[in-house]
Each structure stands twice: as structure tokens, then as C-alpha cells.
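> next input, structure requested:
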Amino acid sequence: MARLSRIEYSEKEKEFLKSNCSMSRQELTDAFNERFGRNLSKGNISAMCKRNK
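The predicted model follows:
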């Protein structure tokens, strides 16, 4: 079974997630993808938030 590749986040992206953690995960995902031109899933954003509290 192939391992999934790790998603890299810039410091600006990490700071955005940290400063907007009170948003619902779907709202945060939509805002993140729009702001940074990414196409991450709600699961990707949720996992990042859980890993970094």
C-alpha cells in the first residue's frame, strides 16, 4: 500500500489557520483555499488543526 504524500504548509498558511481556528472547519477550508489558491479538503484542514492544536 502506497503512503500518502505529506502536505506542506507555509508559515503564512499555518498562521492563517491558527488565527481563524474558531471558524467551522468547512468555512475555514473554503477561506483557506480561496486565499491561498489551494484545493485542500475539509479533512486535510481538520487534520492540520488537530496536529497543531
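> going by C-alpha atoms from here, please, whenever you check contacts or count neighbours.
Noted.
> strands along this structure, start to end?
Here the chain has no strands by DSSP state E.
> for comparison, sequence B:
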Amino acid sequence: MDPRYQHSSMEAEHLETPKKANSSLIASAFIEYAAYFIIFLGFLYFLVMYLFPKF
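From the prediction side, this is the model:
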């Protein structure tokens, strides 16, 4: 037997990972980060309209 292929009888273990994404999980994460972004924009609006003119 050729020494390069002496371990050819051993098979590598293949692990299958699920590649399906739960669409409701993605949608809820999008809504969460969209809400954070809107709150951040509201905070910036408050700073610009109310606090900056006082200086």
C-alpha cells in the first residue's frame, strides 16, 4: 500500500449545519433595530431643535 494513502479507509466526518433562516426571527430583529434607529434620530432631533439653540 502506498504510504500516502494508508489512511484512505478513514472517512472524514461531515457535520451538516442548518442553513435555513427563520424569517420571523429576522423580521423581529429588523423591527428592533429600526426602533433603536428611530429613537436615535428622535434624540438627535431633540438635540438640534431644543438644546443647540440655547447655546
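> can you calculate the TM-score here?
Once superposed, chain against chain, the TM-score is 0.26 (TM-score structural alignment, normalised by the length of structure 1); 16 aligned residues with a C-alpha RMSD of 1.4 Å.
> number of residues surrounding Ser28 of structure 2?
11 (other C-alpha atoms under 10 Å).
> which helix or strand contains it?
helix 23-46 (DSSP states H and E).
> can you name every helix or strand that that helix contacts?
Judged by 3 or more C-alpha pairs under 8 Å, 6 or more residues apart in numbering; DSSP states H and E, helix 23-46 of structure 2 is in contact with no other helix or strand.
> any idea how far Leu41 of structure 2 is from Ala34 of structure 2?
According to C-alpha to C-alpha, to the nearest Å, Leu41 of structure 2 stands 10 Å off from Ala34 of structure 2.
> just Ala27 of structure 2 next, same as before
10 Å.
> ok, now which ones touch Ile38 of structure 2?
Going by C-alpha atoms under 8 Å, 6 or more residues apart in numbering, Ile38 of structure 2 touches no other residue.
> swap that for Leu17 of structure 1, please
By C-alpha under 8 Å, 6+ apart, the neighbours of Leu17 of structure 1 are 28, 32, 49.
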